[in-house]
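Student: Sharing a model prediction with you, sequence too.
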Amino acid sequence: MLSYVVAVSRNNVIGKNNSLAWRLPDDVKFFREKTLSETKTMIMGRKTFESLPKVLPGRKHIVYTRDKNYKIDDPNVEIIHTIDEILPYAKSDQEYFVIGGGEIFKMLFPYTQRMYLTEIHENFEGDTFFPDYDKSQWKVTEKKEGTIDEKNIYPHTYLTLERV
């Protein structure tokens, strides 16, 4: 099963200059809690992978790129080149986490069953956007308001959505 883990601003921004457009430490902690485990796998595009500070420990990384010569020498990183290589993960009973970016979110939307969505209730400038989707096809199964404090200054809500 494919699940998205993504933070989205009110105006659908998910990134700027190959980075986040905001600083929200609690959301980083939320992301880590969802994806960290030796048995968990993250699927991402090449640009998202390159935006990470390093190969994230304790997780397998599947990186989608059209560049047939792209190589990463790490046993926790698998490189794939076609959507057909991703589709078996969508049919699995195991949960696989799609973490970005905008292009891969758009490409995999028809195959995704769950979203862990952090809604940030602010507008931001950005160059990468979460795709528009039909909200009537999704049901909120969990909702939790994020804490606002000196480190987490933006109002935000954590949602779990399931495809209906």
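Tutor: Perfect, I can see it now. Residues are numbered from 1 along each chain as shown.

Student: can we go C-alpha only for contacts and neighbour counts from here?
Tutor: Noted.

Student: where along this protein do the strands fall?
Tutor: For the chain, the strands defined by DSSP state E occupy 2-9, 13-15, 41-45, 60-64, 77-80, 96-100, 112-120, 128-129, 138-145, 156-163.

Student: Report the distance from the fourth one to the chain centre.
Tutor: Looking back up the chat, that one is strand 60-64. 12 Å (CA atoms, centre = their mean, to the nearest Å).

Student: Can you lay out the strands of the chain as TSV showing mean neighbour count and distance to L52?
Tutor: Formatted as TSV, the entries for these read as follows, by neighbours: other CA atoms under 10 Å; distance: least, CA to CA, whole Å:
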stretch	mean neighbour count	distance to L52
strand 2-9	24	14
strand 13-15	25	13
strand 41-45	24	11
strand 60-64	23	11
strand 77-80	19	13
strand 96-100	24	11
strand 112-120	21	19
strand 128-129	20	16
strand 138-145	13	27
strand 156-163	19	22
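
Student: Dump these to a markdown table, plus distance to Y89.
Tutor: Shown next, in a markdown table, are the strands of the chain (distance: least, CA to CA, whole Å):
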| stretch | distance to Y89 |
| --- | --- |
| strand 2-9 | 7 |
| strand 13-15 | 24 |
| strand 41-45 | 10 |
| strand 60-64 | 11 |
| strand 77-80 | 12 |
| strand 96-100 | 7 |
| strand 112-120 | 10 |
| strand 128-129 | 24 |
| strand 138-145 | 20 |
| strand 156-163 | 17 |
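
Student: before we go on, here's another structure to hold up against the first:
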Amino acid sequence: MITLIAAVADNLALGKNNDLIWHLPNDFKRFKAITSGHYIIMGRKTFESFPKPLPNRTHVIITRQKNYHPEGCIVVDSIEKAIEACPKTETIFVIGGGEIYNLAMPFADQLDITRVHHHFEADTFFPEINPKKWQLSESEKHLKDEKHLYDYSFETYLKIK
């Protein structure tokens, strides 16, 4: 199964200047719980936005740079090769950025979205979720609080077969 996992604003914003625009601790906890122990596919810029590789995950990085070989990571030059590098029996998570989400969307079986209920100025966006191809199967709303500046919802979409 291939799952795209992302925190996405109401206007589909993902980030700006290779960084997140918001800070939602519960989203980070959910991301860690869902992706730990699995293969995660990302673009080079997303990988480089981390201070270090994420623990307890196998990193598959897509880049066109020929001499890019971070230690302990699988490096490929296409979404197809990234998927091939992962075991077929595994749930694979695509974690960004925007270009990688666009490339991976046709291969995805599920979308795990943290919907941030706000509009942000951004330079990276998530692809449009076509309601003819994706069905919302779960949604759990959370209101802003002292640790979360925005209302948000955890949403799961399943591909319509």
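Tutor: That came through, no problem. This is a predicted model, so every value here is computed, not measured.

Student: What distance do you get for the residue positioned nearest the centre of structure 2 to D19 of structure 2?
Tutor: Taking CA atoms, centre = their mean, the centroid of structure 2 lies closest to I95, which sits 2.7 Å from it. The gap separating I95 of structure 2 from D19 of structure 2 is 13 Å, by CA to CA, to the nearest Å.

Student: and if you look at I92 of structure 2?
Tutor: Applying CA to CA, the value for I92 of structure 2 to D19 of structure 2 is 23 Å.

Student: quick revisit: what residue of structure 1 matches up with the residue nearest to the centre of structure 2?
Tutor: Matched by TM-score structural alignment, I95 of structure 2 corresponds to I99 in structure 1.

Student: go on, F120 of structure 2?
Tutor: Using TM-score structural alignment, F120 of structure 2 lines up with F124 in structure 1.

Student: Kindly report the same for Y150 of structure 2.
Tutor: In structure 1, Y150 of structure 2 lands on Y154 (TM-score structural alignment).

Student: if I pick that match, what's in contact with it?
Tutor: Contacts for Y154 of structure 1 (CA atoms under 8 Å, 6 or more residues apart in numbering) come out as L24, I120, H121, E122, I148.

Student: And these, which two are furthest apart?
Tutor: E122 and I148 (13.0 Å; CA to CA).

Student: overlap in contacts of these two?
Tutor: Joint contacts of E122 of structure 1 and I148 (CA under 8 Å, 6+ apart) are Y154, P155.

Student: Provide the aligned range in structure 1 for the lengthiest helix in structure 2.
Tutor: Ranked by number of residues, the top helix in structure 2 under DSSP state H is helix 25-35. Under the alignment (TM-score structural alignment), helix 25-35 of structure 2 falls on residues 25-35 in structure 1.

Student: ok, how many other residues are close to Y68 of structure 2?
Tutor: A count of neighbours around Y68 of structure 2, defined by other CA atoms under 10 Å, yields 13.

Student: distance of it from T46 of structure 2?
Tutor: Counting by CA to CA - Y68 of structure 2 and T46 of structure 2 are separated by 14 Å.
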